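Participant: Show me how the following folds:
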Amino acid sequence: MRIDLGEWQVAGNDSPPASGMDRPLAIEARGLVKRFDGFVAVDGVDLSVPEGAIYGILGPNGAGKTTTLRMLLGIIEPDAGLRRILGAERPHDVAHAIGYLPEERGLYPAMKAVEAIAFVGALRGLPLAEGRRRARRLLEEHGLGYAADRQIRQLSKGMAQQVQILGTLVHEPRLVIFDEPFSGLDALNQGKLERMIRALAENGTTVIFSTHVIAHAERLCDEVAIIAGGKVPFAGSVDVARDRIRPQVRLETRAQHGPWRAALPADARHEGAFWSFALPESGAEPLLRALIEGDAGILSLSIERAGLHDAFVAIAGEAAARALEEDKPEEMRR
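Facilitator: As a prediction, the model looks like this:
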């Protein structure tokens, strides 16, 4: 008999997950609204991002992610609602402490890589000489030292994007906001960026990023906001989002019939040699007891928590999930 509980823990299952809300907030937004020519792009968005968190804004293209980030940064003003960023009600008052990578990438093609990084830092108040020194160090640390004096036009698209990411970080911000940072990066450089984001958080930097690729959010984020149609139907920890769906049971038995069958939900699906169904609300122990006492002859039993993709479907709906899937690069589609 093989029993695999996966991430499911029978003991202590009801204990609430630790919440980032115990920490001070780096970003707080309430009721943000933005209209463009009568079209409501963002409709009453609430966000609370704890200091030091990795926070994802997850949704398909056109859901309102970029507009929300721009309102938080003060690039555009909300038509309604309040926001506070690093304790300031006016984002421009703390601009020196923020790093921002926009969705639209843009560097001066004639600039050398080291100068481009220093220039972006200077826009946030970092002296150019110090910016150049830090730029060379960052390029070396990230395996791009050989490209320091090359013009941006001489770099590959991926290398140029890495240079712009380093420019976002050169002034050592307390808060970093990335808009679709993984777009256009190959798998190797996506992995590098994930490691960079984790390192930033470990050093106390708050990182918020938007994405339409669930895998990045599931691997990286402490908390997420799911956005669809300009609204946020869910904001909170990844674990809480996943717990919106009961864990799934996959059961293989030696017996085909018997009193144990009464322990299975009415909607249990029989697929070949296996039964599949949602874990009953009574939990794993009563199920196991009924199967054993009913002589089911358990050959294998696994209990798996839902993934963030399934949670997204349950929270945002099938249409938003289809749009999310269509936005992904071909090689990443399920």
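
Participant: When you work out contacts or count neighbours from here on, use the C-alpha atoms and nothing else.
Facilitator: Will do.

Participant: A strand includes L126, no?
Facilitator: No. Counting by DSSP: H, G, I helix; E, B strand; the rest coil, L126 is not part of a strand but coil.

Participant: Excluding chain neighbours, give the residue nearest to the residue nearest to the spatial centre of the chain in space.
Facilitator: When Cα atoms, centre = their mean is applied to the chain, the residue found nearest the centroid is A217 (2.5 Å). Distances taken as Cα to Cα, 6 or more residues apart in numbering place G56 nearest to A217, at 5.9 Å, with adjacent residues excluded.

Participant: For the one helix or strand that neighbour maps to, which helices and strands make contact with it?
Facilitator: Element membership of G56, judged by DSSP states H and E, is strand 54-58. Using 3 or more Cα pairs under 8 Å, 6 or more residues apart in numbering; DSSP states H and E as the contact test, the elements touching strand 54-58 are helix 187-202, strand 206-211, helix 214-220, strand 223-228.

Participant: quick one more, to check against the first:
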Amino acid sequence: MNDPLIIDGLHKRYGDLIALQDMTFQVAPGELFGFVGSNGAGKSTTMRIILGVLAADAGRVTLGDRPIDLRTRREIGYMPEERGLYPKMKVGDQLVFLAKLHGLSTSAAEDSMRHWTARLGIDQRVGDDVADLSLGNQQRVQLAAALIHDPRVLVLDEPFSGLDPVAVDVMSDVLKEKAAEGIPVIFSSHQLDLVQRLCDRVGIVSRGQMRALGRVDDLRARDGVTLEVAGPDVTTRWADGLPGVLGADYDIERRTAALRIDPDQVDDQTILATALRAGPVHRFARSTPSLTELFREVVA
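Facilitator: Alright, predicted model coming up:
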């Protein structure tokens, strides 16, 4: 069983700039964790501290109860946001070289290189210089470099950047497969619809602090669920005072009522029966805010 990745109370300051303040969360084995925030929010700083590229002013990072040292660092697959590849080196040679740096034998490194280049659809480019590849294919090589040594943790900074939809699907499948193997996977992305679709949990970071943390569905529903009812005469304000209705926004022109409800306290059938007494119902549907809408609210 793999260990959880634990980030505990990280602080980082650059002069007067506070880059991180009490950054605390963990990524469980087998979990896909989305780490999202605006540019400069502290995501890359956190990831670099996880890898030991940067030192925190306070706090710690552990794999289970083991601190991150040279040995544990070799168990992490890291994909930086900036290209970390040698542009004038052949794709295959580069991946074999990186695998050997992580302790693989030459034959094991070559086997791993062939496996991951085929899995990521770049097996026809192993003899090309990285500089001759498209940005999307360079990104695939970058992911292969993070996976080449069979890591026990994946830390990926903007892995979907520059990918076309087919490559996004390939990348998504690989991350889900690694999580299914019991590996903790953390990745940052500005593609929040993708994070919402892929991730078990998400952390929203702003100004170096964790502003929201939890399961995606729980965070989306934390301020209530919206129930839209169209048709009944809204001038009667028919939903006011109903149990579990936290608020109602009536649109007279469209004859709709957007009800903010507590899903654990509300009775849909009571609401529907009340609405029908005010007129025919043409639409009756629940919705929750998207992760993008939640992100805007939290960051604002």
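
Participant: returning to that earlier point: what about the residue nearest to A217 of structure 1, how many neighbours?
Facilitator: Counted by other Cα atoms under 10 Å, the residues lying close to G56 of structure 1 total 29.

Participant: And for D79 of structure 1?
Facilitator: The burial metric for D79 of structure 1, expressed as a neighbour count using other Cα under 10 Å, is 15.

Participant: tell me the contacts of the counterpart of H96 of structure 1 in structure 2?
Facilitator: With the correspondence set by TM-score structural alignment, H96 of structure 1 lines up against R74 in structure 2. Listed by Cα atoms under 8 Å, 6 or more residues apart in numbering, the contact set of R74 of structure 2 reads 102, 151.

Participant: distance of R74 of structure 2 from E177 of structure 2?
Facilitator: Counting by Cα to Cα, to the nearest Å, the gap from R74 of structure 2 to E177 of structure 2 is 20 Å.

Participant: what does L154 of structure 2 give?
Facilitator: Look at L154 of structure 2 and E177 of structure 2: by Cα to Cα, they are 12 Å apart.

Participant: And I68 of structure 2, by the same measure?
Facilitator: 25 Å.

Participant: Which part of structure 2 matches whichever helix or strand V163 of structure 1 is part of?
Facilitator: Secondary structure here is read from DSSP H and E; on that basis V163 of structure 1 sits in helix 157-169. In the comparison with structure 2, helix 157-169 of structure 1 aligns to the range 135-147 (TM-score structural alignment).

Participant: what does that stretch rub up against?
Facilitator: Contacts made with stretch 135-147 of structure 2 from outside it, assessed by Cα under 8 Å, 6+ apart, are listed as 77-79, 83-85, 91, 95, 98-99, 113, 116-117, 120, 122, 130, 154, 159-164, 167.

Participant: Just the buried residues of those.
Facilitator: With burial judged by 16 or more other Cα atoms under 10 Å, the buried subset of these is 77-79, 85, 91, 95, 98-99, 113, 116-117, 120, 122, 130, 154, 159-160, 163, 167.

Participant: Filter those residues down to just the ones in helices.
Facilitator: 91, 95, 98-99, 113, 116-117, 167 (DSSP state H).

Participant: just to revisit the earlier point, to what extent does the helix or strand just after the strand holding G56 of structure 1 diverge from structure 2 after superposition?
Facilitator: Downstream of strand 54-58 of structure 1, the first helix or strand assigned by DSSP H and E is helix 65-73. Superposed on structure 2, helix 65-73 of structure 1 shows a mean distance of 0.9 Å to its aligned residues (mean Cα distance after the TM-score superposition for structure 1).

Participant: So which residues of the stretch 1-150 of structure 1 form strands?
Facilitator: Listed in chain order, the strands of the stretch 1-150 of structure 1 (DSSP state E, counting those that start in this stretch) span 2-4, 25-36, 39-50, 54-58, 80-85, 98-101.

Participant: List the buried residues for the second one?
Facilitator: Right, the one you point to is strand 25-36 of structure 1. Taking 16+ other Cα under 10 Å as the neighbour-count basis, strand 25-36 of structure 1 is seen to contain the buried residues 25-29, 31-34.

Participant: Mind putting those into a markdown table with distance to R242 of structure 1?
Facilitator: Conversion of the buried residues of strand 25-36 of structure 1 to a markdown table gives the following (distance: Cα to Cα, whole Å):
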| residue | distance to R242 of structure 1 |
| --- | --- |
| L25 | 23 |
| A26 | 24 |
| I27 | 24 |
| E28 | 23 |
| A29 | 24 |
| G31 | 25 |
| L32 | 26 |
| V33 | 28 |
| K34 | 29 |
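
Participant: and of the residues you listed, the nearest to E293 of structure 1?
Facilitator: Closest approach between those and E293 of structure 1, by Cα to Cα: L25, at 51.3 Å.

Participant: Burial check on the spatially closest residue to that closest one that is not a sequence neighbour, number of neighbours?
Facilitator: Of all residues not flanking L25 of structure 1 in the chain, P50 sits nearest, at 4.2 Å (Cα to Cα, 6+ apart). Close neighbours of P50 of structure 1, defined as other Cα under 10 Å, add up to 22.

Participant: what does P50 of structure 1 align to in structure 2?
Facilitator: In structure 2, the position corresponding to P50 of structure 1 is occupied by A28, as judged by TM-score structural alignment.

Participant: does that match really touch D3, like I thought?
Facilitator: Yes. The pair formed by A28 of structure 2 and D3 meets the contact definition of Cα atoms under 8 Å, at 7.4 Å.

Participant: Appreciated, that's everything.
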